[in-house]
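Asker: heads up, no residue letters with this:
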């Protein structure tokens, strides 16, 4: 299928503020999607003299739906977080894909789930390669592992850490950090455009992104990809392209057809509170790249998104992959 793709290419370095709890310091790879909605709608807001509530209504009514963010290199190849079902042998560097092991089960939130096994269980670790290209993901969707080693570097990253203050005193248990990205020329972030009812993106050439409002160029292109195609197999995997929020942790309330889970450790996210000009409350999400194994015809009670909250930001967007 063809899908519109939004490339956001920073002209200078960009920085993003992140908030973490000291007891949960898992690192998120990308800035969250609200950052990009804010940059795009902020530009649209200024150009068309809209009110803040108009912007909020656009998001709430889902008139603009973006999937991402992901990364793009100097040749506009698209990269995603490495799926959690892929592991690598520490000695041979060979890649393995997780399979359902029905010989044992374990309970999560009162539900029995099958385990995950690999053809080789020795010396496995998380892959050295942190991203998977669109072409590699299309192969994984077919059930194939064709990971290509490359030395391409999309960006350089720098971290600066500080303590949150409240009434001139350090705020208990709160750690704040800024992540600075310096992208190679013509590389940057990329998002898929699922819906743009108001043709917002057609009217934007540049956005200001991150702290200090660094300028980034906006380009819209159309690409051909199979990753959003459905799979007819009764047993398949749901790979999260974007984070998902579940009230019960890693499992949704509607979990009848879920038979196994290969997830990354939960990550902390927090949205900036524009009305009060301060960080909002932190919450835990199942990170992108996590995989849910299902059987029979999956009954997605969440419509097109697999999440209990934040569907207006396209949380819980998934694709189907062969096991």
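Answerer: Right, received. Where do you want to start? This structure is a prediction, so every number in the text was calculated from the model and none was measured.
Asker: for the rest of this, base every contact and every neighbour count on C-alpha atoms.
Answerer: Will do.
Asker: can you give me the strands for the stretch 201-323 of the chain?
Answerer: Secondary structure of the stretch 201-323 of the chain (DSSP state E, counting those that start in this stretch): strands at 206-209, 214-224, 236-240, 258-262, 267-273, 278-285, 291-294, 318-322.
Asker: contacting residues around the fourth one?
Answerer: Judged by C-alpha atoms under 8 Å, 6 or more residues apart in numbering, the contacts made with strand 258-262 from elsewhere in the structure are 84-85, 100, 112-116, 290-295.
Asker: next: the second one.
Answerer: Under the contact criterion C-alpha under 8 Å, 6+ apart, strand 214-224 has outside partners 1-14, 201-202, 204-209.
Asker: among these, name the buried ones.
Answerer: Neighbour counting by 16 or more other C-alpha atoms under 10 Å classes 4-11, 13-14, 201, 204, 206-209 among the contacts of strand 214-224 as buried.
Asker: what is the most widely separated pair among these?
Answerer: Farthest pair in the buried ones among the contacts of strand 214-224 (C-alpha to C-alpha) is 4 and 13. Separation: 25.7 Å.
Asker: now do the contacts for the residue nearest to the spatial centre of the chain.
Answerer: The centroid of the chain falls nearest to residue 242 when counting by C-alpha atoms, centre = their mean (3.4 Å). Neighbour list for residue 242: 67-69, 287-289, 314-318 [criterion: C-alpha under 8 Å, 6+ apart].
Asker: nearest to residue 257 among these?
Answerer: residue 318 (15.5 Å).
Asker: residue ranges of the helices in the stretch 1-150 of the chain, please?
Answerer: Secondary structure of the stretch 1-150 of the chain, counting by DSSP state H, counting those that start in this stretch: helices at 33-48, 52-60, 134-141.
Asker: and here's the other structure:
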């Protein structure tokens, strides 16, 4: 990851809606908080194709030269466009605030605020390997965390080991509606055409994505806006330098990695070998998986459904991985920004001396 980052802001004139093709059954526990990155790539690609005077027809792939394909890609590869996100921002009196997914290892104590779970280094079998637990050391005064976001400055505090808070995005209201497509001239449901429509209503703000690619900035700076989402709402697009780099390594003996974007691993919730590069996963704090899908305007059909590891999932590691880019590439679709993460610190459960009960004994007593 390069030191200089840029933010690409998508400011909608109206509400935005994203369609998700989903299975409807009791075992389907996946959920979505942020929209998939695929509609953002598609919207940018469409406007760039118009800038390059490429003729676009619905349900047909455009005829692209090899040079243009290298630049802006297609549905299977992004070309030189390199983005991470989307995330949420608000803007008031010319000042922006940036909101990322809240880490899933945070709990709230009645008297002392937000804290991160400690590592309880026990051995519990997960697939073909054993891991420990992300554990809350307190047993009283624990409150449920309802906030879904962490603001940029609070994330930096968390990374540096300072006190921090979680929040709601103050400028965003989300709604979910169910859609059913019907056969033409017949009052029956089309096969595979049940979907959710997730609606985002912003007040003074919108979505943003990050990049460290100068080539990406050069290409996106050619467009003024995009039509985004299932209802093709207009969004103004701005590119600005992003202050600071949250992707850099932190100063901490104990290090965890928190996903900022969805990830799809060959082992399900983790890579099948239980490692990120050469760093061993010691514990996981996670939530329900995220549904990643969308609508293929070329074929006029839903895209395949992927159940990805949710943004905010935290992996407790035994050390820093040797190479961060190798970690990113362990996720499928990493070229579309999947598997991006930041480092945060964690603490081990403390052992008590003398005759006092230690944290492991407390845990066993609660089981």
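Answerer: Nice, I can see it. This is a predicted model, so every value here is computed, not measured.
Asker: TM-score for the pair, please.
Answerer: After superposition, the two chains reach a TM-score (TM-score structural alignment, normalised by the length of the first structure) of 0.89; 319 aligned residues with a C-alpha RMSD of 2.6 Å.
Asker: picking that back up, kindly indicate which of the buried ones among the contacts of strand 214-224 of the first structure lies nearest residue 180 of the first structure.
Answerer: residue 14 (5.6 Å).
Asker: relative to residue 39 of the second structure, how far out is the alignment partner in the second structure of the closest one?
Answerer: When the second structure is aligned by TM-score structural alignment, residue 14 of the first structure is paired with residue 16. Distance from residue 16 of the second structure to residue 39 of the second structure, counting by C-alpha to C-alpha, to the nearest Å: 11 Å.
Asker: between these two, what contacts are shared?
Answerer: Counting by C-alpha under 8 Å, 6+ apart, the residues touching both residue 16 of the second structure and residue 39 are 228-229.
Asker: quick revisit: surely the match of residue 14 of the first structure and residue 206 touch.
Answerer: No. Residue 16 of the second structure is beyond contact range of residue 206, at 9.3 Å (criterion: C-alpha atoms under 8 Å).
Asker: counting by contacts, list what the longest strand seen in the second structure packs against.
Answerer: As assigned by DSSP state E, the longest strand anywhere in the second structure is strand 189-202. Other helices and strands packing on strand 189-202 of the second structure, by 3 or more C-alpha pairs under 8 Å, 6 or more residues apart in numbering; DSSP states H and E, are strand 16-21, strand 172-182.
Asker: tell me the counterpart of residue 290 of the second structure in the first structure.
Answerer: In the first structure, residue 290 of the second structure lands on residue 267 (TM-score structural alignment).
Asker: oh sorry, the question was meant for residue 100 of the second structure
Answerer: Match for residue 100 of the second structure (TM-score structural alignment): residue 80.
Asker: verify the contact between its match and residue 134 for me.
Answerer: Yes. The pair residue 80 of the first structure and residue 134 passes the contact test of C-alpha under 8 Å, sitting 7.3 Å apart.
Asker: return the residues in contact with the residue mapped onto residue 264 of the second structure from the first structure.
Answerer: By TM-score structural alignment, residue 264 of the second structure lines up with residue 245 in the first structure. Residue 245 of the first structure makes contact with 284-286, 307-310, 315-316, according to C-alpha under 8 Å, 6+ apart.
Asker: cool, now which of those residues survive the switch to the second structure?
Answerer: Among those, the ones still in contact in the second structure (both residues aligned by TM-score structural alignment, their matches' C-alpha atoms under 8 Å) are 284-286, 308-310, 315-316.
Asker: that older thread, buried deepest among the helices of the stretch 1-150 of the first structure, which one?
Answerer: helix 134-141 (a mean of 20; mean count of other C-alpha atoms under 10 Å).
Asker: what range does it cover in the second structure?
Answerer: Taking TM-score structural alignment, helix 134-141 of the first structure hits residues 152-159 over in the second structure.
Asker: burial measure for the residue nearest to the residue nearest to the centre of the first structure when sequence neighbours are not counted, as a count.
Answerer: Closest residue in space to residue 242 of the first structure, ignoring its immediate chain neighbours: residue 288 at 4.7 Å, by C-alpha to C-alpha, 6 or more residues apart in numbering. Neighbour count for residue 288 of the first structure, taken as other C-alpha atoms under 10 Å: 29.
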